[in-house]
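Trainee: Provided below are the primary sequence and the corresponding predicted coordinates.
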Amino acid sequence: MTTFSQAGYGQLFKKNTDLIIAAAILGIVLLIIIPLPPLALDLFLTISITLALVIIMITMFTTEPLQFSIFPTLLLVTTLYRLALNISSTRLILSEAQAGNIIKGFGEFVVGGDYVVGAIVFIIITVIQFVVITNGAGRVSEVTARFTLDAMPGKQMSIDADFNSGLIGEDEARERRRKLQREADFFGAMDGASKFVRGDAIAGIVIIIINIIGGITIGVLQKGMDVMTSVQTYTILTIGDGLVSQIPALLISTASGILITRATADASFGTDLARQFINFPKIMFIVAGILFAIGLIPAMPGLVFFALAGALAFLGYSLLNAQKREELLVQEQDAQKRVQEKREPENVLQLLETDPLQIEIGYNLIPLTDDRAGGDLLQRLTAVRRQLAAEMGLYVRPIRIRDNLQLPPNRYIFRIHGEEIDGGELMPGYYLALNPTGQEINVAGIATTEPTFGLPAWWVTGEQKEQVELAGFTVVDSPTVLVTHLTEFIKKYAHELIGRQDTRELIDVVREKNPAVVEDLVPEPMSVGEVQKVLQNLLKENVPIKDIITILEALGDGVRMNKDLDFLIEHVRQALARSICRSLLNAENKLQVITLHPKIEKMMTDAIQPTQMGSYPVLEPRLARQVLESIAKTVDNALGKGYSPVLLCSPRLRLPLRRFIVRQMPGTAVLSMNEIIPEIEIEAVGTVVMDEN
């Protein structure tokens, strides 16, 4: 015959826990109605004491109230359970002059042959439970609930600030808010539940009075007992009944106070107690000296005080030695760590790691990063990262700022993967004045060159700022100069800052809401590295990649026609034609273009050859130089007339032509005919022709 194993019973209990608990609570209500035999009452009283012990032990080992969030409800259930047992025991005491062995045993143990002493001891226990423990726990619950609710707005603002600054993610912020709400609900529930405990204590006192008066009356009038026998019988039973109900109530009220007062604990109560006591070994010597002095008083029991003084002195000596050994151990570990760092066998790999983007500053610029000194450079860098994400779709990882004492005091430099790329100089406390008109104007300041665009500028003081602003100058502070330079620097070298991991993260973002787009492309028929190369080529030409979904969809369509990288880049550009064209319009919403003479375009198209770095027009050196000079001359003429031209050519020639001119004219955009959208108005401002000679 097959029987359930222990695991089977455990699974059955887990699956039906809610039904079992509901039945148990319903059973508590039935205890009030159904008379219990003494043996059953003993069993239920034992369960009450056991439950109280378990609850107080749990509170000893919790580190935060929410670990025992069911406690307020449990407090109500246990209160109802004790009251039900009180009613059952009162019924037995008054009807049968007995209430089981547990109540009788507690009563006889406390009374100990002297009913007056026993009654006094019981009254003291009841008063402690009602006046001290219950009132104290209720007051702590009330105050904690009030302060928790008052602190909620500040805590909520702190969570929002951490989320907005990027210190925590959306999931963690949501979890913190949920925990904050649960804490407020918990302390509010504890405040209400403590009122039930107070009512339980009052009900216990009333039941005790009823048991004594009613019991003596029933014993004398109905059961024919003499007065002394009746007093003896009902006093023992009443005191026993009161103790059996008050002891669990005392334990649970104490547990309530412990749970609330340990809201900021880091470890269990025992661990915190031991750790915080042994932090002050010198206190033990002081207390030992005081006890020894008290023991010298003739009326005092000297042996007791001397023994305690000796024990405390020994404890203090042991703790002091333990602290010294711990300090020596820490010093040895620090020394070993320094030796290991000098050997550097484990830290070599860390030296190989470089930040994608890093700023180094001279010591005069350090206050710009210090919030206490009024510096807001760190906050501005966060704003730069957000701006680039919004404009370019580029995720720039946190930018590390390091002070470099080898730099000139006012200098800063930008590094990409550890290599110095660009830099400039600032003058903290001064303002940079720029002349947007370009006219020669004498300014009473320190002449310099604006680091971002290389324009002439002057450093002026705060007193001169208003004067130069009235003269039509653009005036900015030092952090703005650095941030502007950094923004343009990142846009220029964005293609070097997007790696495979960054590409993977962009793809994962798309995968969350548009999984079909990603599953149709990565890892087959394209790898992450191939997608990265397409994104890098777009960023090289200042094409934003924020519409990543369109880019991936275009790649998914194009890769099935041709896997050539140049073809895929041009295919994606055509999908982004609208945003590319609109970014190149002038103030009149016109696209000003420079075209190639048909002979030049045909010559360069015929010269296109595939290379390892992509297709490139391979011309004879002298001819290539002439073509470059002609293009540069035509572009310069257009710029001199106030135009902002782009080169327009055939789709096949566009990317090779861009590679052909990028070294000499990196800022000149090149468009193909396929990238011009119909609603754009085109204005031809020049044509590239070759000199016949």
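Mentor: Right, received. Where do you want to start?
Trainee: okay, CA-based contacts and neighbour counts for the rest of this
Mentor: Noted.
Trainee: can you give me the helices in the stretch 501-650 of the chain?
Mentor: 515-519, 528-540, 548-558, 565-575, 577-583, 598-606, 621-640 (DSSP state H, counting those that start in this stretch).
Trainee: now the longest one, how far from the centre of its chain.
Mentor: Its chain's average C-alpha position is 56 Å from that of helix 621-640, according to CA atoms, centre = their mean, to the nearest Å.
Trainee: Can you mark which positions in it are buried?
Mentor: V627, L628, S630, I631, A632, T634, V635, A638 (16 or more other CA atoms under 10 Å).
Trainee: now swap in stretch 8-28 and tell me
Mentor: Here stretch 8-28 shows I28 as buried, counting by 16+ other CA under 10 Å.
Trainee: Closest one of the buried residues of helix 621-640 to R654?
Mentor: Within the set of the buried residues of helix 621-640, I631 lies nearest R654; the separation is 14.1 Å, counting by CA to CA.
Trainee: Which neighbouring elements make contact with the longest helix that the chain contains?
Mentor: Determined from DSSP state H, the single longest helix within the chain is helix 170-221. With contacts taken as 3 or more CA pairs under 8 Å, 6 or more residues apart in numbering; DSSP states H and E, helix 170-221 sits against helix 71-96, helix 135-164, helix 227-261.
Trainee: residues contacting K641?
Mentor: Residues near K641 by CA atoms under 8 Å, 6 or more residues apart in numbering: none.
Trainee: can you tell me how far it sits from G686?
Mentor: Using CA to CA, to the nearest Å, K641 is found at 11 Å from G686.
Trainee: What of G257?
Mentor: 86 Å.
Trainee: the strands in the stretch 251-400 of the chain, which residues?
Mentor: 357-361, 400-403 (DSSP state E, counting those that start in this stretch).
Trainee: now for the helices and strands packed on helix 170-221, which one comes closest to R400?
Mentor: With CA to CA as the measure, helix 135-164 is the member of those nearest R400 (18.9 Å).
Trainee: Can you report how many residues neighbour K465?
Mentor: Residues contacting K465 under the criterion other CA atoms under 10 Å number 19.
Trainee: I figured it was touching V475, is that so?
Mentor: Yes: with contacts counted by CA atoms under 8 Å, K465 reaches V475, the gap being 7.1 Å.
Trainee: Quickly list what's touching both of those two.
Mentor: Common contacts of K465 and V475, defined by CA under 8 Å, 6+ apart, comprise Y431.
Trainee: Let me know the secondary structure of the most centrally placed residue in the chain.
Mentor: The centroid of the chain falls nearest to I168 when counting by CA atoms, centre = their mean (3.4 Å). Using DSSP: H, G, I helix; E, B strand; the rest coil, the structure places I168 in coil.
Trainee: take a look at this one as well, against the first:
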Amino acid sequence: MNSLRLPLWLSSMNTKALAAPMLIVLMLAMMILPLPAFILDVFFSFNIAMAVIVLLTSLYTVRPLDFMVFPTVLLVTTMLRLSLNVASTRIVLTEGHTGPDAAGKVIEAFGHFLIGGNYTVGIVVFIILTIINFTVVTKGAGRIAEVGARFALDAMPGKQMAIDADLNAGLIDQNEARRRRTEVSQEAEFYGAMDGASKYVRGDAVAGILVTVINIVGGLIVGMVQHDLDFGTAIKNYTLLAIGDGLVAQIPSLIISIAAGVVVSRVASDQDISAQLVAQLFARPEVMYITGGIIGGLGIIPGMPHLAFMMLGGMFGGIGYMIQKRALKPAQDAAAAAAAEAPASATAAPEIEEATWQDILPVDTLGLEVGYRLIPLVDKNQGGELLRRIKGIRKKFAQEVGFLSPPVHIRDNLELKPSAYKIALKGVEVGTGEAMNGQYLAINPGMVSGPLPGVETKDPAFGLPAIWIDAGLREQAQVMGYTVVDAGTVIATHLNHIITTHASDLLGRQEVQLLLDHLAKEMPKMVEDLVPKLVPLNVLQKVLQNLLQEGVHIRDMRTIIETLSEYAMRTQDANELTAFVRIGLGRAIVQQLFPGTNELTVMTLDGRLERLLMQAIHSGGDAAALEPGLADTLTSQAQMATAQQEQMGVTPVLLVPAPLRPLLSRFLRRSIPQLKVLSHAEVPDTKTIRVTSLVGGQS
């Protein structure tokens, strides 16, 4: 039984988990145990192959986080090279007197084939490779990683704010927000790790120089003292072995350093390095034409290599021609298709049909029209990121407010500006704006550290000052405290704001009926007893619209139905029924306005003003009955009190007697839309009230 346990245990383990420990143990073994020349050849070949794999992987990754393990790979490959240096040094010093193949065929090949067997040339080549690796590639990659780490850490608060803004706007769900936060944290950790790992590569370059010098000096001593070799033979054998050993380690080190520079120096994009080079470096035919002309012109100058320059000039000219031809092909195809259709339309003009009822198109409840530059945002074949966000907006709206908004009908409008869009409600324009596709809107929340270059504008949803900036300034803007969003998010946020503020207009008769049909699945008896037995459908719709006009969610339909069933026999007036329903929803209304607190910070009316308003109610019963001077005083005092509440960071709420609440809510809604009016009857007994200001008191 014991003989079977070990294989079963091994088979149950993840073989991938054994790779890293086995590699570390192998590197330690190479430092301690002597290796035969053949095994050394295998490991040197593996080291070169690993360097090539790392370089190609770095070239084909789209984002730095796609190769998150790179800092660890950098450390492991560096330790592998140092282990091989130790193992090769041992065999060079012990067997170097036997000839240049003492340390294996790989070192011999690098010593003879690459440097022609001339140790002076080998020393020069080795020094040049080391200088390139140490002073250029490694130093530059380390500096980029250091700066990237600092900017990634500085940008974390701005990125977190942008994620929270998308989450609050309903553009993403909790899982997506969690994924983005993890990605932001991983990005900062990656650049920090790269900053530290780059020091290993620089240390490896220094170690390569020292090991090579030690091998040469030590080989001379061993060869001349222990093996009685003459100076010429000793310096030839041991120098060729040392230089070959150094080149075998230094070339993979240079390849790994280049890979590190590629990873940390790339700008975030959805393309790999090859696609970016082809798309950006060879994108303009005029650049190829001018380059070909300059290189060809150099070939005409006497003394220049005419054939080489003329061939290169012709090659660049041919590349420019191919690029230009490929760019004109779609336009030529479109022109040919239009020309083919033109004769048919000219020869047979269609007869105009009689008008029918089918020509009368219904008005869309919610419509979004975009200019032609914004079509990629709403085209499913081109990604259509805005389509997914609109679905998220409707879902979040339904979950929070309590009913499903009508679908958004999207169409292009060539009469709009190329980057403009228009939001219509029942055919009437309710919002417009511009969104620069490919750029980012940097919104100033009021605490930024400085200005940015770009086109100044205002956030179309909330009117905050903002700037349209290029994609390259996104990180800088987040570091400076701006909330940075793309064009699709700008439109989606504006649309979400429109839907929320016009929720009562979106709740039509059909939506109410669909809501009742949905509720009937869970509480069929309550719905059947209410509509139409006690309350007509139109009265229920008006009550729900009244609630939505004042920002009260209608998710708790059970309480609404129960309250209406209780008071419907007393009155059929929608406004009175709304007052009763608000009292029933009082706890939810207060929770919506003051989440997470037991103390309500509110404004209230001065006693004298309250008595005047009560008299106006008894005399006229409407806001129109207010005397003009009294109305002006009430508006100005309420505006000042609201501003005071907002400066304190609390929701402006005016607490008034129940009879005054409908009057003041309708009257103040137009001039102070952010002010909420509550009645004393709507406040639960468990809440504590703290009055911060009196409206109508002595100022």
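Mentor: Arrived safely. A quick note: this is a predicted structure, and the numbers were derived from the prediction, not measured.
Trainee: Next, the contact list for the residue nearest to the centre of structure 1, please.
Mentor: D162.
Trainee: distance of it from P398 of structure 1?
Mentor: Applying CA to CA to I168 of structure 1 and P398 of structure 1 gives a distance of 14 Å.
Trainee: what do you get for Q331 of structure 1?
Mentor: With CA to CA as the criterion, Q331 of structure 1 and P398 of structure 1 are 35 Å apart.
Trainee: Kindly report the same for V670 of structure 1.
Mentor: 33 Å.
Trainee: Pick out whichever of those two has more residues nearby.
Mentor: V670 (21 against 14).
Trainee: quick revisit: check the buried residues of helix 621-640 of structure 1 and tell me the two furthest apart.
Mentor: Of all pairs in these, the most separated under CA to CA is V627 and A638 at 16.9 Å.
Trainee: How far away from the center of its chain is stretch 176-183 of structure 1?
Mentor: That offset, for stretch 176-183 of structure 1, works out to 14 Å (CA atoms, centre = their mean).
Trainee: likewise stretch 308-324 of structure 1?
Mentor: Centroid separation for stretch 308-324 of structure 1 versus its chain: 42 Å, with CA atoms, centre = their mean.
Trainee: OK, contacts around the nearest residue to L544 of structure 2 once chain neighbours are set aside?
Mentor: In space, and not counting its chain neighbours, L544 of structure 2 is closest to I554: 7.1 Å by CA to CA, 6 or more residues apart in numbering. Applying CA under 8 Å, 6+ apart to I554 of structure 2 gives the contacts V401, G402, F403, L544, L547, L548, I560.
Trainee: give me that answer again for 10 Å
Mentor: Counting by CA atoms under 10 Å, 6 or more residues apart in numbering, I554 of structure 2 makes contact with A398, E400, V401, G402, F403, L544, Q545, L547, L548, I560, L585, A588.
Trainee: swap in D245 of structure 2?
Mentor: 44, 84-85, 88-89, 92, 103-104, 106-108, 110-111, 208, 211-212, 215, 239.
Trainee: give me that answer again for 7 Å
Mentor: I107 (CA atoms under 7 Å, 6 or more residues apart in numbering).
Trainee: Next, find the distance separating it from N85 of structure 2.
Mentor: Applying CA to CA to D245 of structure 2 and N85 of structure 2 gives a distance of 7 Å.
Trainee: Just give me the match in structure 2 for K104 of structure 1.
Mentor: Aligned by TM-score structural alignment, K104 of structure 1 pairs with E108 of structure 2.
Trainee: what does A309 of structure 1 give?
Mentor: When structure 2 is aligned by TM-score structural alignment, A309 of structure 1 is paired with G313.
Trainee: Quick check: closest non-adjacent residue to the counterpart of T126 of structure 1 in structure 2.
Mentor: Superposed on structure 2 with TM-score structural alignment, T126 of structure 1 falls opposite T130. Among residues not flanking T130 of structure 2 along the chain, A205 sits closest, at 6.3 Å (CA to CA, 6+ apart).
Trainee: now G614 of structure 1
Mentor: D566 (6.7 Å).
Trainee: I'd like the distance between the one you found and R659 of structure 1.
Mentor: For D566 of structure 1, the distance to R659 of structure 1 equals 12 Å [CA to CA].
Trainee: The match of K104 of structure 1 is in contact with I243, isn't it?
Mentor: No: using CA atoms under 7 Å, E108 of structure 2 makes no contact with I243, being 9.7 Å away.
Trainee: More neighbours: which of those two?
Mentor: Between E108 of structure 2 and I243, I243 has the larger neighbour count (other CA under 10 Å), namely 32 against 22.
Trainee: residue in structure 1 matching that one?
Mentor: Per TM-score structural alignment, I243 of structure 2 is aligned with I239.
Trainee: Does that match touch G107 like I think?
Mentor: Yes: shown here, I239 of structure 1 and G107 form a contact pair, counting by CA under 7 Å, at 5.2 Å.
Trainee: one step back: possible to save the strands of the stretch 251-400 of structure 1 as TSV with mean neighbour count and distance to Q609 of structure 1?
Mentor: Shown next, in TSV, are those (neighbours: other CA atoms under 10 Å; distance: least, CA to CA, whole Å):
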stretch	mean neighbour count	distance to Q609 of structure 1
strand 357-361	21	35
strand 400-403	15	43
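Trainee: so which of these gets nearest E601 of structure 1?
Mentor: That would be strand 357-361 among the strands of the stretch 251-400 of structure 1, by CA to CA, at 39.7 Å.
Trainee: Mind giving me the packing neighbours of that closest one?
Mentor: strand 400-403, strand 411-416 (3 or more CA pairs under 7 Å, 6 or more residues apart in numbering; DSSP states H and E).
Trainee: what's the angle between that strand and strand 411-416?
Mentor: 160 degrees (axes from the mean of the first three to the mean of the last three CA atoms, to 10 degrees).
Trainee: From the chain's centroid, how far away is strand 357-361 of structure 1?
Mentor: 26 Å.
Trainee: which residues touch that strand?
Mentor: With CA under 7 Å, 6+ apart as the criterion, strand 357-361 of structure 1 contacts 399-404, 411-417.
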